[in-house]
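requesting a structural model of the entry that follows:
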Amino acid sequence: MKNLRNYFASALITAAVLTSCNPLQLDEVKDPNNPSEASVSINATPQQIQFLITGLESRHRGYVTNISQAWNTFGREIWFLNASDPRFQTDWLGQNGRVPDRAYFGFGTTGGGSWALPYQAIKQADVLITSAANTSLIPETSKSAVRGFAKTIKGYQFMIPANFVYENGIRIDVANPLNPGPFVPYEQALDAIKGILDEGDADLVAAGSGNFPFALTRGFNGFNTYTGLRQVNRAITARLNAYRKDWQGVLTALSASFMDLNGDLNRGPSHPYGASPDIFNPLFYLPNAAINTIIVVHPSVLRDTTAGDLRVKSKFFRRTTPVTVTTDVGALVGTHQDARWATNITSIPFIRNEELILLKAEAHANLNQVAQAVEAINIIRNAAKIGPYTGATTQAALINEILYQRRYSLWAEPWGHRWIDTRRYGRQNEIPTSFDGGTIFKQFPHPQAELNWDQYKGN
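Predicted coordinates:
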């Protein structure tokens, strides 16, 4: 005890003497893996701009896992079976009357790819734009190029939360994260996104011609020129214009995109993956692996196939042993798994020529341009080896056919196409729930943290 008292006395004396060197005052620790925004906001070097571009590409793919698993479950393109956590079935399928609330499983602001991660990518794009604007170390043409690329990705990312909460609206003005703007309605948000994409296109035009002045990953191979990036921008704009029901705008955007009626249907920019320190393709599963956490083909997709469809053969792998998961309303049995990815480092496209051709068909059908609609439909049908279209050519019949072809051409892509398609045509009652006893969701509310933030701002 005496020794302990002496120790404390000595410590107090030492602390009193060392007033100019307080051992309890720590130096500021800077995170080398997450440098401050201020470090790149003034006179960023070309190397720093490059790091921000690579970081934006990484942020750009953050949504893939959550959207692929969740939105494709909502549209019953897949089941994401997970025996370890029943909420992937009970909550995401809406079993026993479950409906989305502000704290719904898997969609919070801490990591949900449907809400938080897109806004992180948008913030990354804003930082990149600011850094390029405030440096004298790159030429004006390069600044325009950076703005064009950043706004293209930014427009794409804004479309994710917009389609997630739909009629509840999203924040577009998020330049100041401590004072974000109000929620705006869905249609107004889409118009604002159109403006962002158009600005990006104009910036790429202003940059001139030739190659993009910074390195992009292999996901942009074939599109790493100003012309190629403009084509990607216009492809994204065509998808957006379909949601805006601007059918002539769809065709105008497609004419400047990489759409090619005679080209490879799989051509398009993608999200690359790789071994550590990168991450693996999150949608890859070994064929026939003994596993009970896996994406499986929804039974209705298998039920509704057309005989001889090559898409069925190439995309769906029949397992030797089905995956079975027990839920509140009985067993869910997955007989087929995803066969699209050759390895765990295969890139995942985020928009493809096949979608663009189907957008062309949809635009022509909505404009009652029958011959052009059927021509585009037949490109898809003939590629699938199911023969040319011979059905009725009324607008309603053509839309039915196009939505059917989109169901198999765009099956389970990281966008939730069928969930969105049925909603925009008022056909969500066509999504079957008989296989899982669930509910079809129209939209999600804002996460609770968003409302908490508004209350915090007001205090």
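
for the rest of this, base every contact and every neighbour count on C-alpha atoms.
Fine.

for the stretch 201-350 of the chain, just list every one of the helices.
For the stretch 201-350 of the chain, helices defined by DSSP state H, counting those that start in this stretch occupy the ranges 226-243, 247-255, 299-303, 310-315.

centre-most residue in this structure?
Nearest residue to the geometric centre of the chain (Cα atoms, centre = their mean): Tyr63, 4.4 Å.

so how far is Arg244 from that residue?
Applying Cα to Cα, to the nearest Å, the value for Tyr63 to Arg244 is 22 Å.

do Gly75 as well
20 Å.

ok, those two, which is more surrounded?
Counted by other Cα atoms under 10 Å, Gly75 and Arg244 do not tie: Gly75 has more neighbours, with 28 against 18.

want to put them side by side, so please do this one too:
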Amino acid sequence: MFIYHFHTKRILLSLSALLCFSCNKLVEIPQPKNTVTTVKVFTNDAQAQSVMAGILTQMINGTGTLGTRTFSNGLTTLLGGLSADEFDSQISGPTVTYYQFNSNNLNINVSFMGELWESAYQAVYGANAILEGIEASKSPTLHQKVRTELAAEAKFIRAFSYFYLLNLFGDVPLAMTTDFNKTKNLPRAAVSVVYQQIINDLNDAVNGLPADYSAGGGERIRANKWAAKALLARVYLFTGAYTQALTEANEVIAQTGLYRLEELDKIFLKNSSESIWQLQQNTNAGPGTSTPEGDVHLPNPLHSGTLSFTLSRALLKTFEAGDLRGSLWVDSADYTNMGITTRTIFPFKYKSGKHNRVLGGVSTEYYMVLRLAEQYLIRAEANALNGQTGAALADLNILRNRAGLGELPVSLTKEEVLAAVAKERQTELFTEWGHRWFDLKRTGKAQEVLSALPVKQPWRGNYQLLYPIPKSEILRGAFLVQNPNY
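Coordinates of the predicted model:
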């Protein structure tokens, strides 16, 4: 597996105290003599903080001058949206990568599996390196407060990465160290085992992270206690621990001094009051001031450019008349080539893309990872599942009112409320981090909903609800087995 074949920890500290680490796969090559050792990197507070900054930078920007696609900079949204019912490929054909996801006709050679897998394990590796580095360092200038907070943040990053690995690939190897000798032959761990580790990590993160945004200089670009609780609420929902999900979501929503629901056109601005955690892009490279998703999903020019994918009719039909999310968060472009016009409907949550980005400029938007509206939806679903339909409707109506819609009737049954929750999740969280793809799978609705779509017929089987493990990883890992039917 990618993570288990690192032979280096090249941790290079620049004058700007920004870490950049690269990890290679050839296990037979020993650690280079010029490598900055873990102990040296964790000599003082500034150096240790730069390690975390480097991990976050790689998560949002990828590697290299132009960046690479990663699970955490838009690839999960795009592929999950195609696999679900959010995006349609504009180009069809069995060899077109996007169409393979769109038609749920994947094979072990499909593109992007390596990027998803490797980038998530890179983040896991980085988190483990921080935990080991802090433990190994005896330096008196690495202060206890920084040790505690960075260790907690590393556990948050590890939990976050494993959440996506589980929901994309199912059982995955659980690596808790950077030691190749201990990880090289790890088998796939059961989903329940990995989820328990995620919960353990997030509880540790809650106890160790600050309750404010001081680590990010007041910007919401570093996880805090409430980010850990927000992710924990989601994990409890996914694992069926509805009472615990309700408790965690309640605590986040109660932080009214930090969080409130924003107007629809202000939610995705940097440091908006709705944001719980955002990733900050590097404006000096790659997409410049635009977020990764704005860069990928907005045409250039905005209303006459072309894209390889469009919002699906299935998604567009879910917006009720008057739903502001269907107007403020959706736009269209008409691309004309050789007298033929093709219309693309695209998500417009982010307003900065190729058409207006500025290299080296000041961003108005950061990449939204966790936001308050999801916590209302988690609380609504948990309440409904616990039989508290009135409380569930109250939360749904808050979001509906913001979107310009009327309130749902109190006469709805439990099943009808749960259906309303699913619909509100679809229209509120569309094209964000694969929410729809994961929701269909966790609620057992995937086959019913997706097999009815023309592009996904004939339905080839529910095995496609998990992505194939990258072929290269199977060849390298002696105990790594492929998902069934690939």
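
need the TM-score between these chains.
Once superposed, chain against chain, the TM-score is 0.79 (TM-score structural alignment, normalised by the length of the first structure); 402 aligned residues with a Cα RMSD of 3.2 Å.

picking up where we left off before, pretty sure the residue nearest to the centre of the first structure contacts Gln120?
No: Tyr63 of the first structure lies out of contact with Gln120 (Cα atoms under 8 Å); the separation is 10.3 Å.

which parts of the longest helix belonging to the first structure are buried?
Ranked by number of residues, the top helix in the first structure under DSSP state H is helix 140-165. For helix 140-165 of the first structure, burial by neighbour count (16 or more other Cα atoms under 10 Å) applies to 141-165.

run through who's touching the longest strand belonging to the first structure.
Ranked by residue count under DSSP state E, the longest strand found in the first structure is strand 316-327. Strand 316-327 of the first structure is contacted by residues 81-83, 86, 89-90, 287-288, 291-292, 297, 331-340 when judged by Cα atoms under 8 Å, 6 or more residues apart in numbering.

which among those residues count as buried?
81-83, 89-90, 292, 297, 332-340.

what two of these have the greatest distance between them?
Within those, two members stand farthest from each other by Cα to Cα: Thr90 and Arg340, at 26.7 Å.

before we move on, back to that, closest to Gln372 of the first structure out of the buried ones among the contacts of strand 316-327 of the first structure?
Comparing these against Gln372 of the first structure with Cα to Cα places Arg340 closest, at 29.9 Å.

okay, now the aligned residue in the first structure for Thr443 of the second structure: neighbour count?
Aligned by TM-score structural alignment, Thr443 of the second structure pairs with Tyr425 of the first structure. By other Cα under 10 Å, the residues close to Tyr425 of the first structure number 10.

cool, and Glu375 of the first structure?
Glu375 of the first structure has 18 nearby residues by other Cα under 10 Å.

quick one: contacts for it?
Glu375 of the first structure neighbours (Cα under 8 Å, 6+ apart): Ala361.

tell me the SS of the residue mapped onto it from the second structure?
Per TM-score structural alignment, the equivalent position to Glu375 of the first structure in the second structure is Ala394. Put simply, Ala394 of the second structure is helix when judged by DSSP: H, G, I helix; E, B strand; the rest coil.

distance of Ala394 of the second structure from Leu408 of the second structure?
9 Å.

kindly report the same for Ala314 of the second structure.
Plainly put, Ala314 of the second structure is 22 Å away from Leu408 of the second structure if you go by Cα to Cα.

what does Glu262 of the second structure give?
Glu262 of the second structure is 21 Å from Leu408 of the second structure, where distance means Cα to Cα.

so between these two, which is more surrounded?
Each of Glu262 of the second structure and Leu408 has its neighbours counted (other Cα under 10 Å); Glu262 has more, 17 against 14.

please give me every residue in contact with the residue nearest to that one when sequence neighbours are not counted.
Distances taken as Cα to Cα, 6 or more residues apart in numbering place Glu274 nearest to Glu262 of the second structure, at 5.7 Å, with adjacent residues excluded. By Cα under 8 Å, 6+ apart, the contact set of Glu274 of the second structure is Tyr259, Arg260, Leu261, Glu262, Ile267, Arg371, Leu372, Ala373.

the residue nearest to Ile42 of the first structure when sequence neighbours are not counted: what's it in contact with?
Setting aside the residues directly before and after it, Ile42 of the first structure is nearest to Asn134 in space (Cα to Cα, 6+ apart), at 5.4 Å. For Asn134 of the first structure, the contact set (Cα under 8 Å, 6+ apart) comprises Ser41, Ile42, Asn43, Ala44.

which one of those sits closest to Ile196 of the first structure?
Of the contacts of Asn134 of the first structure, the one sitting nearest to Ile196 of the first structure (Cα to Cα) turns out to be Ser41, at 21.4 Å.

the closest one contacts Thr130, correct?
Yes: assessed by Cα under 8 Å, Ser41 of the first structure is found in contact with Thr130 at 6.4 Å.

distance of Glu153 of the second structure from Arg147 of the second structure?
Taken as Cα to Cα, the span from Glu153 of the second structure to Arg147 of the second structure is 10 Å.

kindly report the same for Tyr162 of the second structure.
23 Å.

over to Phe71 of the second structure?
27 Å.

give me the aligned partner of the residue nearest to Ile42 of the first structure over in the second structure.
Per TM-score structural alignment, Asn134 of the first structure is aligned with Ala136.

ok, now how distant is that match from Gln144 of the second structure?
13 Å.

cool, and Gly81 of the second structure?
Where Gln144 of the second structure is concerned, Gly81 of the second structure sits at a distance of 43 Å (Cα to Cα).

one more: Gly216 of the second structure?
18 Å.

again with Asp295 of the second structure
Asp295 of the second structure is 40 Å from Gln144 of the second structure, by Cα to Cα.

likewise for Leu429 of the second structure?
In terms of Cα to Cα, Leu429 of the second structure sits 39 Å off from Gln144 of the second structure.

and what of Ile91 of the second structure?
For Ile91 of the second structure, the distance to Gln144 of the second structure - Cα to Cα - is 55 Å.

with Leu316 of the second structure instead?
Counting by Cα to Cα - Leu316 of the second structure and Gln144 of the second structure are separated by 51 Å.

same thing with Pro468 of the second structure?
From Pro468 of the second structure to Gln144 of the second structure the distance is 42 Å (Cα to Cα).

translate Gly326 of the second structure into the numbering of the first structure.
Per TM-score structural alignment, Gly326 of the second structure is aligned with Val312.

so that match sits right up against Thr305, yeah?
Yes: Val312 of the first structure lies in contact with Thr305 (Cα under 8 Å); the separation is 7.4 Å.

between the two, point out the one with more neighbours.
Legend: neighbour count by other Cα under 10 Å for Val312 of the first structure and Thr305, higher for Val312 (19 against 14).
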